[in-house]
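Q: pasting the structure only:
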């Protein structure tokens, strides 16, 4: 027997745009994402970069942070073409929990949810090396991580940026403001055949859906960030 529980949308942020917060929440409400500058110090960000390298070298497969020629699939743990490392319980390494528990990170989510009693879900860490030729080329994968049949504000995702990330670097792409028409979009495409996914909490946008969003005037924006910046974004739309 499958038991489901209807969970109401979260009401701690006013997405009607009738409230001015004077902080990152104004960006989140307007654009669906926000960049919190300096959530973690640059020194702490550099420390976590070193811990990443320690972790990769610790597998003993031959990777050496000082030798770019060792950035090869056979010398690294399993990392997919999007830089996602899902395996080895990497998400529970102490340095990963250290990043989650940084006061500047916690404060942002405490502000959003209006509580210090937080739950966290973390499915991967990102280890992206530039200009790799030894793995499948990366391609865009426009998606949302929320069931279209359960609209409204239910979750905020975030990533802590550790290295300089500019126009010419890989990173997060967003459609500012598209969250405001998420319900309209999914009503329009509710009968469209979906790609395989193991949970309804993931929705993949098709070419037809992306063209529809383009006709509505929504354009991709590459989110740039400095070391220690926290990027947060809505999972709906």
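A: Great, that's in hand. The structure displayed is predicted, hence computed values, not measured ones.

Q: When you work out contacts or count neighbours from here on, use the C-alpha atoms and nothing else.
A: Will do.

Q: In this structure, what residue spans correspond to strands?
A: 33-36, 84-85, 125-126, 143-144, 156-160, 173-174, 203-204, 221-222, 230-234 (DSSP state E).

Q: Now tabulate those in CSV and tack on mean neighbour count and distance to residue 167.
A: Shown next, in CSV, are the strands of the chain (neighbours: other Cα atoms under 10 Å; distance: least, Cα to Cα, whole Å):
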stretch, mean neighbour count, distance to residue 167
strand 33-36, 22, 15
strand 84-85, 18, 21
strand 125-126, 16, 19
strand 143-144, 15, 21
strand 156-160, 18, 18
strand 173-174, 16, 11
strand 203-204, 18, 25
strand 221-222, 14, 7
strand 230-234, 21, 16
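
Q: Next, format those as JSON lines and append distance to residue 182.
A: Output for these, formatted as JSON lines (distance: least, Cα to Cα, whole Å):
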{"stretch": "strand 33-36", "distance to residue 182": "14"}
{"stretch": "strand 84-85", "distance to residue 182": "27"}
{"stretch": "strand 125-126", "distance to residue 182": "27"}
{"stretch": "strand 143-144", "distance to residue 182": "10"}
{"stretch": "strand 156-160", "distance to residue 182": "15"}
{"stretch": "strand 173-174", "distance to residue 182": "14"}
{"stretch": "strand 203-204", "distance to residue 182": "12"}
{"stretch": "strand 221-222", "distance to residue 182": "18"}
{"stretch": "strand 230-234", "distance to residue 182": "11"}
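
Q: For the chain, just list every one of the helices.
A: Under the criterion DSSP state H, the chain contains helices at 24-31, 42-57, 94-100, 103-113, 182-188, 207-215.

Q: Put this next to the first one:
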């Protein structure tokens, strides 16, 4: 099936109820507003999401265009002061690179609103997969980050793994499905997404038996697992799996699935390039969150992976570790996107 065909194809089972969930005071948890979102009964990637907690959409972006987006990503990172040469590992050092966020992804300097990023978000194969998932073409997208990881850097230590989920223990069932578009190959030795297949099925049992409710507060949509906690999953047959992708593939995963971004091994020479994007039905967003989203869009700010709530704009004014203002700060993207109705609807700026 051609990737774009997903955008038009819907069956009678693809329209889950979309209601705004509220905390259930009686049991301290928030039920999923999408109880029938994924099921092994579906004859497509939704069955994989239900069974494994992740699914790969092959060729979501045509290879030629994905390669073009990577070239634009390279242009972006080379546009900063320094002597960065994408073909010379000796130049892959901190002084030649802009600052990353806490997970070593690029979320500042207006990168989330570069034209190539918005063009990738609007690819038919990408939109089509999320349209099939949610049962609607009327979607909002996150203003998420870009991953551009240089292998075997000599100036920084290897980052320890941080196995985590992006959903609060208070949330039960499916609340969010995240997405990552691969602009470079991701083989066994390359940097990329590592998931723990099946861990989403044990989410409630783990938090109800291995943690306390007090530890869930304040409600934060992240939980980082300790080695001891990962051993609990391992005893139940849940182990890490490196997701291997080809250029133009997209991986989607349930936010309850334990995952992390792996570093390239010493055998890899691949510069990892990937774009994160999550989509949800626009009908889920409240007026106040849409206003915050509009403000983030107009200031070219990035946000989190949530497209419709917890909209907190990451500042574009970046400060260096010594407290001084980063001279690389920007007021706008290097190449601004075309402000079409389609883009503005995905951004939540105009209604469907």
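A: Ah, there it is. Since we're looking at a predicted model, the values are computed, not measured.

Q: Any idea what the TM-score comes out to?
A: TM-score of the superposed chains, computed with TM-score structural alignment, normalised by the length of the first structure, equals 0.89; 230 aligned residues with a Cα RMSD of 2.3 Å.

Q: looking at the strands of the first structure, which is closest to residue 44 of the first structure?
A: strand 156-160 (11.3 Å; Cα to Cα).

Q: Over in the second structure, find the residue span that closest one aligns onto.
A: Here strand 156-160 of the first structure aligns to the second structure at residues 177-181, judged by TM-score structural alignment.

Q: State the distance from residue 162 of the first structure to residue 128 of the first structure.
A: Look at residue 162 of the first structure and residue 128 of the first structure: by Cα to Cα, to the nearest Å, they are 11 Å apart.

Q: Compare those two (neighbour count), which wins?
A: residue 162 (22 against 16; other Cα atoms under 10 Å).

Q: can you pull the contacts of that one?
A: 42, 45, 46, 48, 49, 226, 227, 228, 229 (Cα atoms under 8 Å, 6 or more residues apart in numbering).

Q: Counterpart of the first one over in the second structure?
A: Taking TM-score structural alignment, residue 42 of the first structure has residue 63 as its aligned residue in the second structure.

Q: what about that match, how many residues close to it?
A: The number of residues packed around residue 63 of the second structure, counting by other Cα under 10 Å, is 17.

Q: what do you get for residue 24 of the first structure?
A: 17.

Q: same check, this time on residue 234 of the second structure
A: By other Cα under 10 Å, the residues close to residue 234 of the second structure number 14.

Q: Quick one: map it onto the first structure.
A: In the first structure, the residue paired with residue 234 of the second structure according to TM-score structural alignment is residue 214.

Q: residues in the first structure aligned with stretch 276-289 of the second structure?
A: Alignment of stretch 276-289 of the second structure against the first structure: no match, by TM-score structural alignment.

Q: Between the two ends of that stretch, how far is it?
A: End-to-end distance for stretch 276-289 of the second structure: 20 Å, by Cα to Cα.

Q: now do stretch 281-295 of the second structure
A: 20 Å.

Q: same check, this time on stretch 65-82 of the first structure
A: For stretch 65-82 of the first structure, the first and last residues are 19 Å from each other (Cα to Cα).

Q: Show me what counts as buried in it.
A: 71, 72, 73, 75, 76, 77, 79, 80, 81, 82 (16 or more other Cα atoms under 10 Å).

Q: Show me which positions of stretch 19-27 of the first structure end up buried.
A: Within stretch 19-27 of the first structure, judged by 16+ other Cα under 10 Å, the buried ones are 24, 25, 26, 27.

Q: In the second structure, what sits opposite the first one in the alignment?
A: Looking back up the chat, that one is residue 24 of the first structure. By TM-score structural alignment, residue 24 of the first structure lines up with residue 45.

Q: So the closest residue to that match other than its chain neighbours versus residue 196 of the second structure, what's the distance?
A: Nearest residue to residue 45 of the second structure, sequence neighbours excluded (Cα to Cα, 6 or more residues apart in numbering): residue 55, at 5.9 Å. Distance, residue 55 of the second structure to residue 196 of the second structure, using Cα to Cα: 12 Å.
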